Structures are given as C-alpha cells and as structure tokens.
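Engineer: Provided below are the primary sequence and the corresponding predicted coordinates.
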Amino acid sequence: MIGDAANRLKCGLLLLDNHTHMERRTNGVISTLELRHIIECGFLPLSCTCQINPDGSLLIKVFDPSTDRVELLVTAVSTANLTSSRAIANLIGELRSEMNSRQTAFQ
C-alpha cells in the first residue's frame, strides 16, 4: 500500500481539494502529454497505455504487465471535461470500478 502511494506521488497524482501545482502552472488547462501521463500512472501497478484518437478522444488500455492480459479497453473517452485533477481522478476511479465489476462478474 505504501509503495502504491509512493508511485502515485511520483506520477503526479497527489490530489488536493484545491488545484494542484500542475494546474496552477498551466492555468487550469492540462496538456495532452500531462493528461496521458497522469492517467497511465493512475492504474499502477497495472500497465496502462493512453493514446489520442484522431478526433481528440482517448483510447485507454489497461493490462497486466506480467501476462499482457487486457483488463480494460475504452476506445473513445472525451477529454472535454478532463480539465482538473478531480475530474481526472474521477475518471480513473470510474474506470477502476468498471474493471473491478468485470473481474467480479467473470469469477
């Protein structure tokens, strides 16, 4: 648990009630590169790839690095509302919940 927290801190997912340092630095607009990095780190210890589709939406693939088994694949996530750390954390939380509910359904 402590290692997971350390990884999240290292990846920039320290979420505060107010805006994070990153958001203040960019005036509330998060670059696509930063957004991808935050989302990819949000699924540790699993691996995640986050790609930008031609229409600007995200393709998010979460997989187990030891088996390459895909745990979640979402093909068209809109970035329109992903403008704060809270919105990004909510997205990651929703996707993690979806992943967990799918794993429970198959067990």
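Structural biologist: Sure, I can see it.
Engineer: can we go C-alpha only for contacts and neighbour counts from here?
Structural biologist: Fine.
Engineer: all strands of this structure, in order?
Structural biologist: Read by DSSP state E, the chain holds these strands, from start to end of the chain: 47-52, 58-63, 70-77.
Engineer: ok, structure two:
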Amino acid sequence: MPSWIKWLLALRNGIVTPFGLKTGPERRSKSDPHLGFLPVVRQSSNCVVFGLDDWHLDFRVLLEVKERTSTQHEISVSTAVKTHNLVGSSYLALVKPFHRIVVPAMLMQVVSDH
C-alpha cells in the first residue's frame, strides 16, 4: 500500500474511532484469510470478495483477475455498499471521492510490484 494511502487510513481511523466505527478487522483466528486488514468473505481461483459489516454500513469489494494471455492479466475491482442509516450515507458521501483515487492507486501498486 502506498504511504499516502496508509496516512489517509490512519487519519480516517483517528476521525471515526470516537464514533464507534470499525478501524480494522475483528479479532479472528490468524488462519482466517485477510487482504490487508480486510477479512476475506469468499474466494476462488480468480476472484476474492472481502469486506466488513458495521452498524452504519456494510461493504464488499470484489477483486477479479482474468487471464488474457499467458503473460497478460486483467484486474477489475467492484464495490458494493449498503448503508443502514444517516451516518452510513454521510460517511459514504465523504469517502467516495477518495475511494475513486485510492483503488486505482492500489491496483497500480500491484502492477508495479509484479
């Protein structure tokens, strides 16, 4: 994860902690799979779904890899969010612009690392 994204997440966590929003995974077994700090909900050979449920909203991220050729792959990311209340709707409105910047940056990090 790029350092500026780590900084944004730390800032986000500092802001939302007093409101009781989750700032990372719940205590789970070390054998439970995670992608970063997010628990994996479901996975197969070419896709993984991860996300969290909280009192203000639930979200899922689908990361899918399609093989185009033996040396080229296409990576796609889709997100789904279900808000539960005004706090969830407000939070989503605030983070959505950052999400549109952070996800492509993280995908570029994956590409540059391989």
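Structural biologist: Nice, I can see it. Predicted model only: the values in this text are computed from it and were never measured.
Engineer: TM-score for these two?
Structural biologist: Their TM-score after superposition, calculated using TM-score structural alignment, normalised by the length of the first structure, is reported as 0.30; 61 aligned residues with a Cα RMSD of 4.6 Å.
Engineer: export the strands of the first structure to JSON lines and tack on mean neighbour count?
Structural biologist: Formatted as JSON lines, the entries for the strands of the first structure read as follows, by neighbours: other Cα atoms under 10 Å:
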{"stretch": "strand 47-52", "mean neighbour count": "19"}
{"stretch": "strand 58-63", "mean neighbour count": "20"}
{"stretch": "strand 70-77", "mean neighbour count": "15"}
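Engineer: Identify whichever of those strands lies nearest to Met99 of the first structure.
Structural biologist: Go through the strands of the first structure one by one with Cα to Cα and the one that ends up closest to Met99 of the first structure is strand 70-77, at 6.1 Å.
Engineer: who does that closest one touch, helix- and strand-wise?
Structural biologist: Secondary structure elements in contact with strand 70-77 of the first structure, counted by 3 or more Cα pairs under 8 Å, 6 or more residues apart in numbering; DSSP states H and E, are strand 58-63.
Engineer: what do you get if the cut-off is 10 Å, keeping everything else the same?
Structural biologist: Using 3 or more Cα pairs under 10 Å, 6 or more residues apart in numbering; DSSP states H and E as the contact test, the elements touching strand 70-77 of the first structure are strand 47-52, strand 58-63, helix 85-106.
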